[in-house]
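**Q** generate a structure from the sequence data that follows.
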Amino acid sequence: EYMKPDAPDVNAAVVSWIREGGTLIYVGDGSDPFHKIDAWWGQRGYANPAEHLFELAGLGRDLKEGVHEVGAGKIVVWKELPARICLSKELADQYRSLVQKTLADTGITWTYRNDLTLHRGPYVISSVMAESVSDEKKVFTGVYADLMTNDYAIIHEKDVAPDDVTLLFDFSKIEGEDFRIVGTSARVEEGETTENGVTLRLKTADKIKAFTRVRLPKQPTDIEAIDEDGEAVAVESSWDEETKTLLVSYQSVSKEVCVTGKWA
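**A** Just a heads-up that it's a prediction; the model follows:
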C-alpha cells in the first residue's frame, strides 16, 4: 500500500496484466496515513487506491485476506502494515512464506542464492551479497564488454565475488545489429554509418581520457578526429574482430570532437 499509482490508468494496466495471467501480491491493511492526501482516489470517493484496483478487477472494494481469482491470474491479499515486516523476524518469515507459496502455485520454484542478477536486453547487472547463504562467486561466461572498466574491455569470463558488483554488455543479445554504442564516457551527439564509413560526434568533460566502444558492420580504417574548432585531435583506436567493435580514445579538452573512419 506504500506504492501509490500516479493515475487510475496505472491500476487499469495492472488489472489487465493480472487478467492475462499475472499474479499480484498486495500487502496492506489500509492504515497508511498517506491514503488521506489530496489525490485522485479520494477525489473519486475511494479510501485508498487499492479499493479502485480491486473494483476494476471485479472483486468489490474491500477484499478479504487470501487468494482471489481474476481472469487467468489472481490477486493475493495480506492485510498487514508493510512497515511492520522489516521490524519483526516472524513477520518477515511470514512474508517470505507467502511469496514462496504464491510462486509454487504458479509453477515457479523458490531458490535461495547469494546474488541479485538482472537481465535487461544486452545488459547484465549483478551483485553478490556478503553474509548470505554462501560465499560462492557468481560466474558469467560468454562474450561481454565489462562496462565497469574505462575501455569497456572485451572479456569471456567474469567472476563476481561476495560484496562485489558488475555491469556487463552481452553481445549474444545483439546478433544481427550493425551499429550500437556499447559503452562511452562521452555524450554521443551523433553516431551513424554510411556507405563510406562511420561518424561519431562526441562531447566529454574536460581533462579526461574519453573512451567509446561502438559496434560496426566491418572494420574502418583511417580513423581521424577533429575538434569543434577544426583542430586535429590525437586519437587512438583498436578493432576487435570477435565482437566487431571499434574502441576509440582521446584526451578531452571539453570540446566536441568528430571521429570518422572509412571502410577498407
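
**Q** alpha carbons only for contacts and neighbour counts from here, please
**A** OK.

**Q** ok, which stretches of this protein are helices?
**A** Per DSSP state H, the chain carries helices over the ranges 8-19, 40-43, 49-56, 82-85, 89-105.

**Q** how far does the fourth one sit from the chain's center?
**A** This means helix 82-85. What separates the centre of helix 82-85 from the centre of its chain is 26 Å, taken as Cα atoms, centre = their mean, to the nearest Å.

**Q** ok, and for it, which residues are buried?
**A** Neighbour counts over helix 82-85 (16 or more other Cα atoms under 10 Å) mark residue 82 as buried.

**Q** gap between the closest residue to residue 184 other than its chain neighbours and residue 250?
**A** Residue nearest to residue 184 in three dimensions, not counting chain neighbours: residue 212, with 4.2 Å by Cα to Cα, 6 or more residues apart in numbering. As judged by Cα to Cα, to the nearest Å, residue 212 and residue 250 stand 9 Å apart.

**Q** neighbour count for these two, which is higher?
**A** Counting neighbours by other Cα atoms under 10 Å for residue 212 and for residue 250 shows that residue 212 has the greater number, 24 against 17.

**Q** could you also give me the structure for this next sequence, so I can compare it with the first?
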Amino acid sequence: MEFKNNFYLERGPYNIVSVMDESVSNEPYVAEGLFIDLFNPQLPILTKKKVLPGQQAFLFNIGSVVEKQKPQVLASASRVYNEQIKKSSYSFVAKSPIETTNTMRILLPSEPKKLSITNHLKQKLVNYKSEWDETSKTHWLEFENSPDGIVVEIKW
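**A** Next up, the predicted model:
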C-alpha cells in the first residue's frame, strides 16, 4: 500500500489534482506536459504545474488531443455553435451571457494570418485581445460575450 498526499484523476483530456495539507508529507504535486490551466481565467499554456498542499489544479492536457491538425476550441467561457472547418479556415459562433468576458484557447494547424470577430449584426468587434502560442499551436482570444452570438473567423 502506498501513502501519498494527493489525488490525481485523468478523464479524457482533463487532469484534476488535489494536494492535501494535513497528510503524510508536504510535498507538492508536479505535473509536466503541455497544459491549459482551466482555473486561471486567462487560460495560460503551461509545461509544468506545481500544486502545493491545500491547492487544486484543473488542467486540459493538450498532449492528449487525438486530432492535433483539426482546428477546435479546447477551452472557452462560452458555448460554441456552427463550427465550420475548411482547408485553411475555421469559423464558429460563440454564445454566452451579456456583460461577461469570453476567453478561449483554439487549437489550429498553424498561426492565423487573418482574424475576424463580428457580432450578430455583422459589426466588427475591435475591442478584443489575441495571442498565438507556437509551442501549443493554440490561439488565445478574449472578447465581450453576447447571448446573440459572436462570429469568429480564422484563416491561416
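
**Q** need the TM-score from the superposition.
**A** Structural agreement between the two chains, given as a TM-score (TM-score structural alignment, normalised by the length of the second structure), stands at 0.90; 154 aligned residues with a Cα RMSD of 1.5 Å.

**Q** returning to that earlier point: nearest to residue 220 of the first structure, out of the helices of the first structure?
**A** Comparing the helices of the first structure against residue 220 of the first structure with Cα to Cα, the closest turns out to be helix 8-19 (46.4 Å).

**Q** quick check: the closest one aligns to which part of the second structure?
**A** Helix 8-19 of the first structure falls opposite no residue of the second structure when the two are matched by TM-score structural alignment.

**Q** what packs against that helix?
**A** The elements that helix 8-19 of the first structure packs onto, with contact taken as 3 or more Cα pairs under 8 Å, 6 or more residues apart in numbering; DSSP states H and E, are helix 49-56, strand 73-78.

**Q** now the equivalent of residue 100 of the second structure over in the first structure, nearest residue through space, not along the chain?
**A** Per TM-score structural alignment, the equivalent position to residue 100 of the second structure in the first structure is residue 208. Leaving out its chain neighbours, the residue that sits closest to residue 208 of the first structure by Cα to Cα, 6+ apart is residue 252, at 5.4 Å.

**Q** residues contacting that neighbour?
**A** 204-210 (Cα atoms under 8 Å, 6 or more residues apart in numbering).

**Q** alignment lookup: it to the second structure.
**A** Structural alignment (TM-score structural alignment) places residue 252 of the first structure against residue 145 in the second structure.

**Q** and the residue sitting nearest the centre point of the first structure, how far from residue 165 of the first structure?
**A** With distances taken as Cα atoms, centre = their mean, the first structure has residue 120 as the residue nearest its mean C-alpha position (5.2 Å). Using Cα to Cα, residue 120 of the first structure is found at 16 Å from residue 165 of the first structure.

**Q** cool, residue 50 of the first structure as well?
**A** In this view, residue 50 of the first structure and residue 165 of the first structure are 36 Å apart by Cα to Cα.

**Q** and the two? Which one has more around it.
**A** Set side by side, residue 50 of the first structure and residue 165 show more neighbours around residue 50, with 23 against 18, by other Cα under 10 Å.

**Q** and the more buried one? What does it align with in the second structure?
**A** Under the alignment defined by TM-score structural alignment, residue 50 of the first structure is left unpaired in the second structure.

**Q** skipping adjacent residues, who's closest to the residue opposite residue 154 of the first structure in the second structure once aligned in space?
**A** Residue-level alignment of residue 154 of the first structure against the second structure, with TM-score structural alignment as criterion, gives residue 45. When the adjacent residues along the chain are set aside, residue 45 of the second structure lies closest to residue 36, with 4.9 Å between them (Cα to Cα, 6+ apart).

**Q** that neighbour pairs with which position in the first structure?
**A** The equivalent of residue 36 of the second structure in the first structure is residue 145 (alignment by TM-score structural alignment).

**Q** that match reaches residue 152, doesn't it?
**A** Yes: in this structure residue 145 of the first structure lies within contact range of residue 152 using Cα atoms under 8 Å: 5.3 Å.

**Q** overlap in contacts, the two.
**A** Any residue near both residue 145 of the first structure and residue 152 by Cα under 8 Å, 6+ apart counts here, and that gives residue 182.

**Q** hang on, the earlier thing: give me every residue that touches the match of residue 100 of the second structure.
**A** For residue 208 of the first structure, the contacting residues are 251-253, by Cα under 8 Å, 6+ apart.

**Q** again, but for residue 27 of the second structure
**A** Residues in contact with residue 27 of the second structure, defined by Cα under 8 Å, 6+ apart, are 5, 52-53.

**Q** could these go into CSV alongside distance to residue 153 of the second structure and neighbour count?
**A** As requested, the contacts of residue 27 of the second structure are exported to CSV (distance: Cα to Cα, whole Å; neighbours: other Cα atoms under 10 Å):
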residue, distance to residue 153 of the second structure, neighbour count
5, 45, 17
52, 39, 18
53, 42, 19
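
**Q** from these, which is closest to residue 123 of the second structure?
**A** residue 52 (45.5 Å).

**Q** measure that closest one to residue 28 of the second structure for me?
**A** Where residue 28 of the second structure is concerned, residue 52 of the second structure sits at a distance of 4 Å (Cα to Cα).

**Q** cool, and residue 111 of the second structure?
**A** Look at residue 111 of the second structure and residue 28 of the second structure: by Cα to Cα, they are 35 Å apart.

**Q** which neighbours do residue 52 and residue 28 of the second structure share?
**A** In the contact map built from Cα under 8 Å, 6+ apart, the residues linked to both residue 52 of the second structure and residue 28 are residue 19.
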